[in-house]
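*Asks:* Got a sequence here, can you model it:
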Amino acid sequence: MAQVLEFKLPDLGEGLTEAEIVRWLVEVGDVVAIDQPVVEVETAKAMVEVPCPYGGVVTARFGEEGAELPVGAPLLTVAVGAAEGSSGSAPSPSPSSSSGSGTESSGGSGNVLVGYGTGAPAARRRRIRPDRLDRAVAEAPVSVAPVVAAPVAEVLVAEAPVHEGPVPVVSPLVRRLARQHDIDLRRLAGSGPDGLILRADVDRAIRTVEETAAAAQVQAPVAAVVAAPNGVAAASDAERIPLRGVRGAVADKLSRSRTEIPDATCWVDADATELMAVRAAMNAATGPSAGPKVSVLALLARICTAALARFPELNATVDTAAREIVRLPGVHLGFAAQTERGLVVPVVRDAHTRNAESIGAEIARLTELARTGKLSPAQLTGGTFTLNNYGVFGVDGSTPIINHPEAAMLGVGRIMPKPWVHQGELAVRQVVQLSLTFDHRVCDGGTAGGFLRYVADCVEQPAVLLRTL
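*Replies:* Reported below is the predicted structural model:
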């Protein structure tokens, strides 16, 4: 006999509480194997594929592409057992429990971390004939409601009959969603079996209410043109872009940084001619001792780790609750990377133990993962200091915003030929502007200035760095 098990969005870790459905990888009626990826979701930190802990037949999916789901919300239901046998596929392990949790049934893998399966090969997608699917679902125990995909009736919030007595709702999460949006469940016509109210019904009701309110606003005379605070007229049909996913996470972090951290910025121009010459010599080396090419960013990163060894005050964070400065033992160096999904900050772990070549290789690896949207949450968190090379955008300087909860960020402008007094004479040199934004609670200007001056000295005279190698 088949059992219909409900797979919920697992805890993604790193403090993440929700995810957006980017792309479904399976359809209703498909046969899935244990740990086969079934949906691609985007969190505030990464885009990942979610593996299903059950093997069986997909009987329903919850949420359309683009919808946001909280952790614990249903993703899909899977008929386990007889449904596979009826289609001639290999039998999957029989669950010992009919619970809908992805971690309570012995029929699943028990994996809850996104992207970490047991290595079982993904099965070839097959579709179960509708008559067999219906029969398998009909025979399933009722421990988990066998919700099958079906055309959803239009939800008429205003005209639907009022339910008497308890309202049948598929899960407490759906009930809470309705409560958060002031949706009266008694007036909803459920599209599930026996009038069961599904999340899709509540989502549709929410959209109906929002569209009605928007239409009323457009029809109102005052909605044609609204005077903005700066006196500029703003059209009522102005585009609204939701702050969610990576951009929403960045917005929250930047706002928190500016709210909590009393930051200050100091900057200096440096002659990078010698640094560029050293890099050219490194990359021109041939023979067995020649390694991979070294980037300017890798050299600057190595300079930062040397500077932090001299000025550990800046490799810190502030515990506001305890009113304590926490100096961190190791340097986990973040670097800003612009991607199609927005600004992300991958982290080079234990950068203080690496040389320029090792740091460069790790930066290249993480940059490629960022470009393809495959960075994991762990690779985007835990930084202690950030390096921001905004010179790639063709700008000379900036005042970086600290990557909360870190204590400082070094910004690097473009390196370009400029007039410069060199050895008492005017010459054309490769000049760069360096900016340090720091948390004034962890140190005073003398420490910040000393750090920045040391970085500039290493840029101008790379031999200075040899003392710390």
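*Asks:* going forward, measure contacts and count neighbours with C-alpha atoms only.
*Replies:* Fine.
*Asks:* could you pull out the helices for the stretch 301-450 of the chain?
*Replies:* 356-371, 445-460 (DSSP state H, counting those that start in this stretch).
*Asks:* Who are the packing partners of the last one?
*Replies:* Here helix 445-460 is seen to pack against strand 263-271, helix 273-284, helix 296-310, strand 425-439 when contacts are counted using 3 or more CA pairs under 8 Å, 6 or more residues apart in numbering; DSSP states H and E.
*Asks:* Next, the buried residues of the third one.
*Replies:* Neighbour-count burial for helix 296-310, counted by 16 or more other CA atoms under 10 Å, picks out 296-309.
*Asks:* cool, and the first one?
*Replies:* When neighbours are counted by 16+ other CA under 10 Å, the buried residues of strand 263-271 are found to be 263-265, 267, 270-271.
*Asks:* and that strand, what does it pack onto?
*Replies:* Here strand 263-271 touches strand 425-439, helix 445-460, going by 3+ CA pairs under 8 Å, 6+ apart.
*Asks:* ok, now with 10 Å
*Replies:* strand 408-412, strand 416-422, strand 425-439, helix 445-460 (3 or more CA pairs under 10 Å, 6 or more residues apart in numbering; DSSP states H and E).
*Asks:* residues of the shortest one that come out buried?
*Replies:* For strand 408-412, a neighbour-count test (16+ other CA under 10 Å) marks 408-412 as buried.
*Asks:* Give me the distance between it and the centre of its chain.
*Replies:* Offset of strand 408-412 from its chain centre (CA atoms, centre = their mean, to the nearest Å): 22 Å.
*Asks:* how much does it deviate in direction from strand 425-439?
*Replies:* 150 degrees (axes from the mean of the first three to the mean of the last three CA atoms, to 10 degrees).
*Asks:* next up, for comparison:
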Amino acid sequence: MAQVLEFKLPDLGEGLTEAEIVRWLVSVGDVVAVDQPVVEVETAKAMVEVPCPYGGVVTARYGEEGTELPVGAPLLTVAVGASAPAGESTPAAAAPAPDPVADSAPTRPPAQDPAPSREGASGNVLVGYGTGAPVARRRRVRPPVNGARTAPSAVRDGGAAGAPGPVPGPVAVVSPLVRRLAREHGLDLRTLTGSGRDGLILRCDVERAIREGVPASGAQGATAATASTVGTASTVATAPTPAGTPTAATASTTRSGATRVPLRGVRGAVAEKLTRSRHEIPDATCWVDADATELLAARAAMNAAGGPKISLIALFARICTAALARHPELNSTVDTAAREIVLLPEVHLGFAAQTDRGLVVPVVRDAHTCSAESLSAEFARLTEAGRSGALTPRELTGGTFTLNNYGVFGVDGSTPIINHPEAAMLGIGRIAAKPWVHQGELAVRQVVQLSLTFDHRVCDGGTAGGFLRYVADCVEQPAVLLRAL
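*Replies:* The predicted structure is shown next:
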């Protein structure tokens, strides 16, 4: 006899209390395997595919795409042990007949017994969530053989829904956006070679395959073949609406013609954090112009010596960690309840990155222990993950100090807003050729404006000025940094 189990939205970590349903990966009546992704949700931190710890037949879904659900709310119910035996001719016996309104209300109360006989459960634990007692081996429920639905495992690996044949093994893809892009253009990810670390398939790999006209797989291949394959995904006729563009599901138009876009997901999280920063932190900003000619020359010499290339942001990060060692007050947070300043022993360095989904701040953990070379590699990895939507909640939280390189937008200066609950942020403007007095003579030099916004509760202007002056000295004379090594 089938046992109906309820799968609730798990705690996705870092204090997240809700998530928005972006796309359902299964329908009512589908057969799902243990730990198969069943829904794609967007939290305030990242896009996540949520696996179901039960194997069986989906009997109900709760919430339409675009709906926000709190942690602990029901996602779906699964009838465990409802698969049809081999040779049975009636696939309808595999599961109860789906109710027409099953997507909005349960057909019957789910079983509440937390642990006793969940043989179809994996026992795997998400963040703050488990399925009860673990089992010795994982039992995968196979689809009924005579005309029953096919479990959509091919969909999550980039193939078309209902594509014949089993998936031979896992595909080196971690980004739901990459999977979606491949699926919408009918690409079989198993035919692609990833350019990322350990063969990881990145968004650029899928876009290149689209441009080169890699043969599509499944039913969607015919549709994709008729679309233009020139340019990136946003130029293809079957591509989704770019992130940030108001759609019918995310925006509403008033009678006067104004468009209202909900503050959700990443944009909503950024809005809340910036508002809280302005309300709670009495900030102040100081800035200085620095001659970056010698720093650029030092970077060129490093990269000319061979080996991995070192980015400019990595050099600024290395300078910042050295400056924070001299001025630890700026690597702190304020405990308002205890009225204490908490000096933090590790430097977890955040950096602002602009993506299609909005502004994100990935965090390089233990940056004070990293070399310029390792910092370059980590910045590159996190930036690519941010653009593909593959950043995890852990990679987006826990920062103690933030770098904001707004110079990439071609602007000279800015007054950054502190990333709450941190105590300071360093802003870096563009490096541009300007007239500068060098060794007593007027010369054309590469000049950058640096700005430091700091929490005036943790230090005064003397400390902030000392920090910023040390950073500027290292920029103008990179040899100064050697004293801190």
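*Asks:* got the buried residues of helix 296-310 of the first structure as JSON lines, with distance to Leu133 of the first structure columns?
*Replies:* Below are the buried residues of helix 296-310 of the first structure laid out as JSON lines (distance: CA to CA, whole Å):
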{"residue": "Val296", "distance to Leu133 of the first structure": "59"}
{"residue": "Leu297", "distance to Leu133 of the first structure": "57"}
{"residue": "Ala298", "distance to Leu133 of the first structure": "56"}
{"residue": "Leu299", "distance to Leu133 of the first structure": "60"}
{"residue": "Leu300", "distance to Leu133 of the first structure": "60"}
{"residue": "Ala301", "distance to Leu133 of the first structure": "57"}
{"residue": "Arg302", "distance to Leu133 of the first structure": "60"}
{"residue": "Ile303", "distance to Leu133 of the first structure": "63"}
{"residue": "Cys304", "distance to Leu133 of the first structure": "61"}
{"residue": "Thr305", "distance to Leu133 of the first structure": "60"}
{"residue": "Ala306", "distance to Leu133 of the first structure": "64"}
{"residue": "Ala307", "distance to Leu133 of the first structure": "65"}
{"residue": "Leu308", "distance to Leu133 of the first structure": "62"}
{"residue": "Ala309", "distance to Leu133 of the first structure": "64"}
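*Asks:* Tell me the one of these nearest Ala337 of the first structure?
*Replies:* Nearest to Ala337 of the first structure among the buried residues of helix 296-310 of the first structure, counting by CA to CA, is Leu297 at 11.7 Å.
*Asks:* quick one: what's aligned to the closest one in the second structure?
*Replies:* Residue pairing (TM-score structural alignment): Leu297 of the first structure is matched to Ile313 of the second structure.
*Asks:* Pretty sure that match sits against Ser374.
*Replies:* No. Using CA atoms under 10 Å, Ile313 of the second structure makes no contact with Ser374, being 12.0 Å away.
*Asks:* I figured Cys266 of the first structure hits Leu436, correct?
*Replies:* Yes. Counting by CA under 10 Å, Cys266 of the first structure touches Leu436, with 5.4 Å between them.
*Asks:* which residues do the two both contact?
*Replies:* Common contacts of Cys266 of the first structure and Leu436 (CA atoms under 10 Å, 6 or more residues apart in numbering): 399, 410, 448-449, 452.
*Asks:* before we move on, the earlier item: would you format the helices and strands packed on helix 445-460 of the first structure as a markdown table with distance to Pro417 of the first structure included?
*Replies:* Shown next, in a markdown table, are these (distance: least, CA to CA, whole Å):
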| stretch | distance to Pro417 of the first structure |
| --- | --- |
| strand 263-271 | 10 |
| helix 273-284 | 9 |
| helix 296-310 | 16 |
| strand 425-439 | 4 |
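*Asks:* Give me the aligned partner of Ala372 of the second structure over in the first structure.
*Replies:* When the first structure is aligned by TM-score structural alignment, Ala372 of the second structure is paired with Ala356.
*Asks:* Now do the same contact list for that match.
*Replies:* Taking CA under 10 Å, 6+ apart as the criterion, Ala356 of the first structure is in contact with 294-303, 362.
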